[in-house]
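Peer 1: Sequence plus the predicted model coming up.
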Amino acid sequence: MEKISIVIPTYNVAGYLEQTLESLAAQTRPFELWLIDDHSTDQSAQLAEAFTRDHPDYHFHQFTQHQGISVARNYGIEHATGDAIAFVDGDDALDPLFVETLADSFTDGVVAAAVGYVWHGSRTTVNHPIKINQREMFNQVSSHGSEIGGYVWNKAFAKTAIDAINLRFDETLPIAEDYLFTSAFVANTAGSYAYNPKLLYTKINRPNSTIHTASFKDRQIEREVFKQINGLKHLVQ
């Protein structure tokens, strides 16, 4: 794998973003970066713009109005030039080996890679890198509570595979848009999947994050999304 593109949406995360940027600066492998600010009202945009300044592979864009995380991620997909795209949240932290490990996971036939993560304690049970097939990966990413999870932020997806199925995040969803993206990718992309259980991504438990502020209506929408995901099973080989 020659190059990983990292796409990071930011929205009012100035109190966390500096840690995220520091962890990016400590990476052991070069990467392309797209920082997309979703019209923050704090200092997030200024921090992001300053970090990308004078670095040819780092890019900053700010929306003129708040549009949502899926719009920001889709902007990143449309502009990324790397061989694979990793999606990182602007309030989380990366181990220095995050990019290197994901890049090295893309051996022959691998279409997406995942690493272990720290969030409410580790659930990792595997102690060595493994390859899994499409069906096994779909079972992992389409279920709550699995080890690999359906989140996008501990994974990288081959750009050619994303483009082949013209996959984008559903911009109408306030919740579970990541599960739908990941499940749709796997359901429509045959090949091998790599999982390295090293704990290389730290999910920060931010009090005002979507998962903590979801309304009853949001939870109803989430249930409908998982029904939609369940309907993708017939595509899996």
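Peer 2: Received it, and whenever you're ready, just let me know what you need.
Peer 1: contacts, neighbours, all on C-alpha from now
Peer 2: Noted.
Peer 1: The protein: strands as residue ranges?
Peer 2: All strands of the chain, identified by DSSP state E, fall at 4-10, 32-37, 58-62, 84-87, 93-94, 110-118, 130-132, 155-158, 192-202.
Peer 1: Mind checking those for the one nearest to residue 217?
Peer 2: Residue 217 lies closest to strand 4-10 among these, at 24.1 Å (CA to CA).
Peer 1: distance between the closest one and the chain's centre?
Peer 2: Strand 4-10 sits 8 Å away from the centroid of its parent chain (CA atoms, centre = their mean, to the nearest Å).
Peer 1: which helices and strands does it pack with?
Peer 2: Under the contact definition 3 or more CA pairs under 8 Å, 6 or more residues apart in numbering; DSSP states H and E, strand 4-10 sits against strand 32-37, helix 69-79, strand 84-87.
Peer 1: Compare those and give me the one nearest residue 4.
Peer 2: strand 84-87 (5.1 Å).
Peer 1: buried residues in that closest one?
Peer 2: 84, 85, 86, 87 (16 or more other CA atoms under 10 Å).
Peer 1: can you tell me how far the third one sits from residue 145?
Peer 2: As defined by CA to CA, to the nearest Å, residue 86 lies at a distance of 21 Å from residue 145.
Peer 1: before we move on, what about the first one?
Peer 2: If you measure residue 84 against residue 145 using CA to CA, the figure is 26 Å.
Peer 1: try this one side by side with the last:
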Amino acid sequence: MIAKYKVSILISSYNYAHIIEDTFESIKNQTFNFEDIEVIFVDDHSEDNSVEVIGRLADEFDNVKLYHVPEGQKGVSYPRNIGIEKATGDYIVILDADDRLDSMFIEKTYKEITENDVDMVKTSFFMGFDKKISYSQNLGRVVVHPEDVSVLMSSYNYLEPWATMYSRKFLIDNNIRFSIVHKYYEAFLFSIECICKTNKDIILLDNYEGYYWNYKLDGLHNVDVTVEELDNTIECFTEMFTLLVANKQPINCIETFFPFALSLCGSGVYNSTASDFEKASFLCKKAFNLDYVEHDE
């Protein structure tokens, strides 16, 4: 496929009519030429007037496209995968519908990815729009070599799929997509697959917060999951470790990622809506392959 645009920005939308125009403005106001940017909205069965709002943008701008997730399919992976398939730009950026890009994000990441001939460029990010919290670890500009990606395993800051520019050809040639099997942390699995399948350096601009993440701090600690979803989560992290081992990452990379992964799985158990008995049964089965029996006092 011959690229029509330099960059495609993929936005999965679900009931974001109240904020989606602000998200779009952060794209339109880029220092990069807007006409070189393809904006792809994929609506995930919105129940508000999101489709109407996006439709008006698509009517006004030739480089704005609207697609829909088919009936019977739902979840953030479907619209992101549709966006990857529909994109015609040389490079891809994933943007959540209620987040925003810094005005220089495309210019900075495009310059890095083209001048250095790499498959991905990552930046740091802010949480919030007004009272911003920086997620930078003050590492500066880092060139991560593919034979040791330990620095990217140290925090979820670098494992989110957004705040990143990807080569579309790299994603297509390696058949990298978001998992539709895993409900939680499938975004991390996508990122680790990208990290493991590239044979080029990865540029990390940790000295630049290029992405604004619209998230409430308390929301990070209030995720209710069932026992079935806990099992799915552990399977997802197992796949991540399998990728790292298959990619022959050094032991320090695995050691860096392990406590981080363990803490997220532990948080899932702690916040699960399951009963104590269900949690105990689940942990016994997973850890020791034993059935837990509840005794009457």
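Peer 2: Structure received. Since we're looking at a predicted model, the values are computed, not measured.
Peer 1: So after superposing, what's the score?
Peer 2: Overlay of the two chains. TM-score (TM-score structural alignment, normalised by the length of the first structure): 0.88; 233 aligned residues with a CA RMSD of 2.5 Å.
Peer 1: I'd like the helices and strands packed on strand 4-10 of the first structure as JSON lines, with distance to residue 8 of the first structure appended.
Peer 2: As requested, those are exported to JSON lines (distance: least, CA to CA, whole Å):
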{"stretch": "strand 32-37", "distance to residue 8 of the first structure": "5"}
{"stretch": "helix 69-79", "distance to residue 8 of the first structure": "7"}
{"stretch": "strand 84-87", "distance to residue 8 of the first structure": "6"}
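Peer 1: and of these, who's closest to residue 138 of the first structure?
Peer 2: strand 84-87 (18.2 Å).
Peer 1: What range does the closest one cover in the second structure?
Peer 2: Aligning strand 84-87 of the first structure against the second structure (TM-score structural alignment) gives residues 91-94.
Peer 1: who's in contact with that stretch?
Peer 2: For stretch 91-94 of the second structure, the surrounding residues in contact (CA atoms under 8 Å, 6 or more residues apart in numbering) are 6-11, 80, 84, 161-169.
Peer 1: again with stretch 23-35 of the second structure
Peer 2: Outside stretch 23-35 of the second structure, the residues touching it (CA under 8 Å, 6+ apart) are 5, 63, 97-107.
Peer 1: May I ask which two of these are separated the most?
Peer 2: Across those (CA to CA), the longest gap, 23.6 Å, separates 5 and 98.
Peer 1: Report the buried members of the contacts of stretch 23-35 of the second structure.
Peer 2: 5, 63, 97, 98, 99, 100, 101, 102, 103, 104, 105, 106.
Peer 1: Nearest to residue 113 of the second structure, out of the residues you listed: which one, please.
Peer 2: Nearest to residue 113 of the second structure among those, with distances taken as CA to CA, is residue 106, at 10.3 Å.
Peer 1: The closest one corresponds to which position in the first structure?
Peer 2: Under TM-score structural alignment, residue 106 of the second structure pairs with residue 99 in the first structure.
Peer 1: just checking, what's the longest helix in the first structure?
Peer 2: Secondary structure of the first structure per DSSP state H: the longest helix is helix 216-230.
Peer 1: What are the buried residues along it?
Peer 2: 218, 221, 222, 225, 226, 229, 230.
Peer 1: With distance to residue 20 of the first structure as extra columns, can I get these in a markdown table?
Peer 2: What follows is the buried residues of helix 216-230 of the first structure, written out as a markdown table (distance: CA to CA, whole Å):
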| residue | distance to residue 20 of the first structure |
| --- | --- |
| 218 | 28 |
| 221 | 30 |
| 222 | 28 |
| 225 | 29 |
| 226 | 30 |
| 229 | 31 |
| 230 | 34 |
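Peer 1: Just the closest of these to residue 195 of the first structure, please.
Peer 2: Checking the buried residues of helix 216-230 of the first structure one by one against residue 195 of the first structure (CA to CA), the nearest turns out to be residue 229, at 21.3 Å.
Peer 1: ok, that closest one - contacts?
Peer 2: So residue 229 of the first structure contacts 142, 180, 183, 184 (CA under 8 Å, 6+ apart).
Peer 1: Return the member of those residues nearest to residue 67 of the first structure.
Peer 2: Among those, and counting by CA to CA, the member closest to residue 67 of the first structure is residue 180, at 18.9 Å.
Peer 1: which position in the second structure aligns with that closest one?
Peer 2: Per TM-score structural alignment, residue 180 of the first structure is aligned with residue 189.
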